[in-house]
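Asker: build me a structure from this.
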Amino acid sequence: AEMPGIDPEVACHQLTLDPRASVVVQRRRKQSPEKAEAAKKAVKDLLEANFISKA
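Answerer: The predicted structure follows:
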């Protein structure tokens, strides 16, 4: 899946987090193997297209 690049000058998202905020741990939810594989492929495609990056 080819994705066009977006110029960071046009759109760039940043999350502003309060360093004093506490971490909220939520329970993990099960996902069907089909949905898990689809999500893994979507993330891989977005990483390869440089739409997202690892923190």
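Asker: going forward, measure contacts and count neighbours with C-alpha atoms only.
Answerer: Will do.
Asker: in the host helix or strand of A42, what counts as buried?
Answerer: For A42, the element it lies in under DSSP states H and E is helix 33-48. Within helix 33-48, the residues scored as buried using 16 or more other CA atoms under 10 Å are D45.
Asker: what is it packed up against?
Answerer: The helices and strands touching helix 33-48, judged by 3 or more CA pairs under 8 Å, 6 or more residues apart in numbering; DSSP states H and E, number zero.
Asker: next, the structure of the following sequence, for comparison with the previous one:
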Amino acid sequence: KARLMGILSDSTGQTQEVIERDTDRNFYMDAQQAVDYGLVDQVLAPPKPEEKK
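Answerer: This is a model prediction of the structure:
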């Protein structure tokens, strides 16, 4: 568990204490919150459908 906390801390920029607190309970976030937290680099939007001619 400590190794995983270290990996997540290094990857996200969050402290190990924050990671441990957030993984100790249900911690839900939306896509933008995941970006802000450092879990993901970016969120991709689906391509817009092409207009029919």
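Asker: mind checking the TM-score on these two?
Answerer: Remark: TM-score between the superposed chains equals 0.23 [TM-score structural alignment, normalised by the length of the second structure]; 16 aligned residues with a CA RMSD of 2.4 Å.
Asker: elements contacting the helix or strand where D22 of the second structure lies?
Answerer: Here D22 of the second structure sits within helix 16-23, counting by DSSP H and E. If you count contacts as 3+ CA pairs under 8 Å, 6+ apart, helix 16-23 of the second structure packs onto helix 2-12.
Asker: what is the helix it packs on packed up against?
Answerer: Going by 3+ CA pairs under 8 Å, 6+ apart, helix 2-12 of the second structure lies up against helix 16-23.
Asker: can you point out the buried residues in the helix it packs on?
Answerer: 16, 19-20.
Asker: how about a markdown table for these, with distance to A2 of the second structure added?
Answerer: Shown next, in a markdown table, are the buried residues of helix 16-23 of the second structure (distance: CA to CA, whole Å):
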| residue | distance to A2 of the second structure |
| --- | --- |
| Q16 | 9 |
| I19 | 10 |
| E20 | 9 |
